[in-house]
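Trainee: what shape does this take:
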Amino acid sequence: MLLKDEVELLRRIPLFAHIEPSRLKLLAFTSERLVFEADEVICRRGDPGDAAYVVLMGSADVLVEQPDGSQVKIATLERDAVVGEIAVLADVPRTATVRAATRFEVLRIAKNDFLQLIRDFPEVAIEVLRTLARRLSWALGELAEARGGSAPPDGRSPPALP
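Mentor: I've put the predicted structure just below:
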């Protein structure tokens, strides 16, 4: 894929929509394009949070391990999703495992590049905060429902996590 095509892919993602094309070109150039086949693990819970990933194609499952060792799917990642930013921002290990459900293509943005992007473009930081707030709202709704309360008020499915 050409660099200009990767820039266009990044522009359609809300997180990067307001970034000037020259900066997106640099981001695309410094990022690594990775392809995973179905059932391949992209990252595991506990891995270092060394990068964020932008989903270019395919789908993947976000899995959380249960005390009995089984894994529960808590979300599905699809095109244009950004995943891994929590571990990057909080400087903590991955919070879940991500496994490709289909052929899965991502753009891997190294931690330092992602953090520099946030420093350079406050609107990216605001979009990240909005995404994290939606995830927190969903998680709190799920917790309330699990404890016998009602479903999340907006009825939306969970956004990506790790």
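Trainee: contacts, neighbours, all on C-alpha from now
Mentor: Will do.
Trainee: other SSEs contacting the helix or strand containing residue 107?
Mentor: Following DSSP states H and E, the helix or strand that holds residue 107 is strand 104-110. With contacts defined as 3 or more C-alpha pairs under 8 Å, 6 or more residues apart in numbering; DSSP states H and E, strand 104-110 has these neighbours: helix 21-30, strand 32-36, strand 51-57.
Trainee: just say which of these is most tucked in.
Mentor: strand 51-57 (a mean of 23; mean count of other C-alpha atoms under 10 Å).
Trainee: so which elements touch the next helix or strand after that one?
Mentor: Using DSSP H and E, the next helix or strand after strand 51-57 towards the C-terminus is strand 60-65. With contacts taken as 3+ C-alpha pairs under 8 Å, 6+ apart, strand 60-65 sits against strand 71-77, strand 97-100.
Trainee: which among those strands is found nearest to residue 137?
Mentor: strand 71-77 (14.6 Å; C-alpha to C-alpha).
Trainee: strand 51-57 and the closest one, what's the angle between them?
Mentor: Relative orientation of strand 71-77 versus strand 51-57 (axes from the mean of the first three to the mean of the last three C-alpha atoms, to 10 degrees): 70 degrees.
Trainee: to check against the first, give me the structure of this:
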Amino acid sequence: MDRKKPGFSLKVNQEITNLFKNYGKLKKFEKDDCVIRQGEYANHVYILLSGEAEVVRVDRFGNENRLAVLGGGDIVGEMGAFLENNKRSATVKAKSLALLALECPNQMFIRGLFSTSELTYRVLKNYAERLNELNISASTHYQSRVMLVVGHYIESRVDWSQKVCEVTVDIKELFDRSSLELWKITEAIYNFKALRIFNKIVFPAEINIVEINPEEGENLTDKTHELKEGEPNRIIIEVDTERFREQMKRLSYC
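Mentor: Reported below is the predicted structural model:
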């Protein structure tokens, strides 16, 4: 497990730590004690003084995912100070035998924060990094969900007895079922092609996209056959069934 991940990189020096002793109180935690707990309201910010803590998030399946290890100088729960009625997105618990931290009520933390421009800048920078990470994650997740929808449609038309099979995608039918726009359907198919799950694609002439051929030098002699010309409102694809099956499993867990 990484000691730090994006979004858990805010660390303060001794000077700032000493300043915040005027705004909070010392608390000691023993191993496995929770500093903050996922799902609880965020009422305090903690500055770790000594020892180690780990960040844990429980997913929707009940699995514990360890995200980072924190140590002296790290700040825990600072985002909750700016969001009303905010709940913790993860649990932070003591990893070492003893963990010493400075507990600051949200309003006291903000008061101390604005007394030092250096920390204000670092909090804002850390917040921007978290937003960027969330944007990337959301974009990737959305693309995966679109691929899953298109993949389910194609899945029902695959001949699993063949290593490679030809599938016809009725664009209008897929749109009626999913409400996905044409460019999203096309993008999802391109993504499957980039993963070398679709070997060939033939688009209808009215879309004005030429057939996509396998990359030069790729040996597909055992997997390819002639495809007919594209029909109106239909996309013809050649599917590597084994790779497609594995990719659909991965997408289902995204």
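Trainee: average offset between the strand holding residue 107 of structure 1 and structure 2?
Mentor: In the superposition with structure 2, the average deviation recorded for strand 104-110 of structure 1 is 1.0 Å (mean C-alpha distance after the TM-score superposition for structure 1).
Trainee: what residue in structure 2 is paired with residue 53 of structure 1?
Mentor: Matched by TM-score structural alignment, residue 53 of structure 1 corresponds to residue 46 in structure 2.
Trainee: show me the contacts for its match.
Mentor: 35, 75-78, 101-104 (C-alpha atoms under 8 Å, 6 or more residues apart in numbering).
Trainee: assign the corresponding residue of structure 2 for residue 82 of structure 1 to helix, strand or coil.
Mentor: Alignment note (TM-score structural alignment): residue 82 of structure 1 maps to residue 75 of structure 2. Here residue 75 of structure 2 is strand, with the state taken from DSSP: H, G, I helix; E, B strand; the rest coil.
Trainee: wait, residue 75 of structure 2 sits on residue 44?
Mentor: No. Using C-alpha atoms under 8 Å, residue 75 of structure 2 makes no contact with residue 44, being 11.0 Å away.
Trainee: before we move on, which element is residue 108 of structure 2 in?
Mentor: Residue 108 of structure 2 belongs to helix 106-113, assigned by DSSP H and E.
Trainee: what angle do the very next helix or strand once past that helix and helix 106-113 make?
Mentor: Next in sequence after helix 106-113 of structure 2, counting helices and strands by DSSP H and E, comes helix 117-155. For helix 117-155 of structure 2 against helix 106-113, the angle by the same axes, to 10 degrees is 120 degrees.
Trainee: show the subsequent helix or strand relative to helix 117-155 of structure 2.
Mentor: strand 164-170.
Trainee: which element follows that next one toward the C-terminus?
Mentor: helix 171-178.
Trainee: buried ones in that next one?
Mentor: 171, 174 (16 or more other C-alpha atoms under 10 Å).
Trainee: just stretch 74-86 of structure 2 next, same as before
Mentor: Those would be 74-81, for stretch 74-86 of structure 2 by 16+ other C-alpha under 10 Å.
Trainee: nearest to residue 198 of structure 2, of these?
Mentor: residue 79 (43.7 Å).
Trainee: could you list every residue that touches the nearest residue to residue 48 of structure 2 once chain neighbours are set aside?
Mentor: Closest residue in space to residue 48 of structure 2, ignoring its immediate chain neighbours: residue 101 at 4.3 Å, by C-alpha to C-alpha, 6 or more residues apart in numbering. Contact analysis of residue 101 of structure 2 by C-alpha under 8 Å, 6+ apart lists 26-29, 46-50.
Trainee: what do we get in structure 1 for residue 101 of structure 2?
Mentor: Using TM-score structural alignment, residue 101 of structure 2 lines up with residue 106 in structure 1.
Trainee: what separates that match from residue 73 of structure 1, distance-wise?
Mentor: As for residue 106 of structure 1, its distance to residue 73 of structure 1 is 20 Å (criterion: C-alpha to C-alpha, to the nearest Å).
Trainee: good, wrapping up.
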